[in-house]
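Visitor: Quick one: sequence and predicted model below, then my questions.
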Amino acid sequence: MRIEEDKLRDYLKSKGLKFTPERQLILKEVFSIHRHFEVDDLFIRMRRRDNRISRSTLYRTLRLLVECGLLREVLFEERHSHYEHILGHEHHDHLLCLGCGQVIEFSNSSIEKLQSKVCGEYKFQPQGHRLQITGYCRKCR
């Protein structure tokens, strides 16, 4: 938890913002979740622990966590977003079920090689990518 806290503190300081007790509570709760999560999931978890943090504070803090490189926002169509930790996690892509909302993580070296080949053909220097495939999982077909 110390690495995440230091990274957020440094980022906030660079932006002239403070590391408030609310931000610290949100950071701690976010990194206690070991799966994709939505804002509503986080809000409910925090309320159950008697943390009276508003939804707007959650949204603003999640945005800061994304900006500083601790979280990634996974857009699920245009309906809602999921969040996931990226600090210390290997790169992966997502399959998003349109039926039940399940998010399946996967890695495929062939896809990674093809992306590198395409970037090379266009003399393009990649800085990252996001691959999300939408469809229906085994249960929803």
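Guide: Arrived safely, thanks for sending.

Visitor: okay, CA-based contacts and neighbour counts for the rest of this
Guide: Will do.

Visitor: tell me the strands in this protein, going along the chain?
Guide: Assigned by DSSP state E, the chain shows strands spanning 71-76, 80-85, 93-97, 103-106, 132-135.

Visitor: Use this one as the comparison:
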Amino acid sequence: MEEGLGVQESKTFESICNLLRNHSYKVTPQRQTILQTFMEHVDRHLSAEEVYMLVKHQNPEIGLATVYRTLDILAEIGVLLKNDFGDGRSRYEFSRKDEHHHHHHLICLSCGSVSEFDDDLLESLEAVITKRTQFKVMDHDLKFYGYCNKCEEAL
């Protein structure tokens, strides 16, 4: 993946448009609509299908394939992270290049909601791994599967 934008910069619509241009991608009206919609839902982990459902009301001629291509391009240039939460579809979120590690995800097995957990409690484990194996850990990805408060109450 090429170098992208930090979380603060990534929230600037024009910065992302400039990054697209710098990577020789056109900033089409469809891409602008998709990007703006994604930015309006920055706190969510959206799938291509969810983005499509949101954009088709504003711009009915946008196809699902255009949404997929745009999200893949934004992931390729480092604006978005593409996540697999085990539900058969990729979900996207803004990348945080300023983080040493990615935040962790809490995934509800019932409703499929995804929330974030920012505390990185694995730094001491990484130090032990490095000391014992001479393997320098650069990053990790941790997902917790369980039930959100709402679904837990319904069980």
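Guide: In hand now; what should we look at? Predicted model only: the values in this text are computed from it and were never measured.

Visitor: Quick one: closest of the strands of structure 1 to residue 33 of structure 1.
Guide: Among those, the nearest to residue 33 of structure 1 by CA to CA is strand 80-85 (8.8 Å).

Visitor: Could you export the strands of structure 1 as JSON lines, including mean neighbour count and distance to residue 20 of structure 1?
Guide: Formatted as JSON lines, the strands of structure 1 follow (neighbours: other CA atoms under 10 Å; distance: least, CA to CA, whole Å):
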{"stretch": "strand 71-76", "mean neighbour count": "18", "distance to residue 20 of structure 1": "18"}
{"stretch": "strand 80-85", "mean neighbour count": "17", "distance to residue 20 of structure 1": "21"}
{"stretch": "strand 93-97", "mean neighbour count": "19", "distance to residue 20 of structure 1": "33"}
{"stretch": "strand 103-106", "mean neighbour count": "15", "distance to residue 20 of structure 1": "32"}
{"stretch": "strand 132-135", "mean neighbour count": "15", "distance to residue 20 of structure 1": "34"}
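
Visitor: distance of the residue lying farthest from the centre of structure 2 from residue 126 of structure 2?
Guide: Centroid-distance maximum for structure 2: residue 132 at 32.7 Å, with CA atoms, centre = their mean. According to CA to CA, to the nearest Å, residue 132 of structure 2 stands 10 Å off from residue 126 of structure 2.

Visitor: repeat for residue 47 of structure 2
Guide: 31 Å.

Visitor: Tell me which of these two has more neighbours.
Guide: The neighbour comparison of residue 47 of structure 2 against residue 126 (other CA atoms under 10 Å) goes to residue 47, with 20 against 17.

Visitor: ok, back up a step: can you pull the contacts of the residue farthest from the centre of structure 2?
Guide: For residue 132 of structure 2, the contact set (CA atoms under 8 Å, 6 or more residues apart in numbering) is empty.

Visitor: Which among the strands of structure 1 is found nearest to residue 34 of structure 1?
Guide: The closest of these to residue 34 of structure 1 is strand 80-85. By CA to CA, the value is 8.1 Å.

Visitor: Compute the inter-axis angle for that closest one and strand 71-76.
Guide: Relative orientation of strand 80-85 of structure 1 versus strand 71-76 (axes from the mean of the first three to the mean of the last three CA atoms, to 10 degrees): 150 degrees.

Visitor: residue range for strand 80-85 of structure 1 in structure 2?
Guide: Using TM-score structural alignment, strand 80-85 of structure 1 lines up with residues 89-94 of structure 2.

Visitor: so how far is residue 92 of structure 1 from the residue nearest to the spatial centre of structure 1?
Guide: Nearest residue to the geometric centre of structure 1 (CA atoms, centre = their mean): residue 72, 2.6 Å. Per CA to CA, residue 72 of structure 1 is found 11 Å from residue 92 of structure 1.

Visitor: Next: residue 68 of structure 1.
Guide: 19 Å.

Visitor: Do you have the helices of structure 2 handy? List them.
Guide: Here structure 2 has its helices, by DSSP state H, at 7-10, 13-22, 29-40, 48-55, 64-76, 123-133, 149-154.

Visitor: List just the one of those that sits closest to residue 95 of structure 2.
Guide: Among the helices of structure 2, helix 7-10 comes nearest to residue 95 of structure 2, with 6.3 Å by CA to CA.
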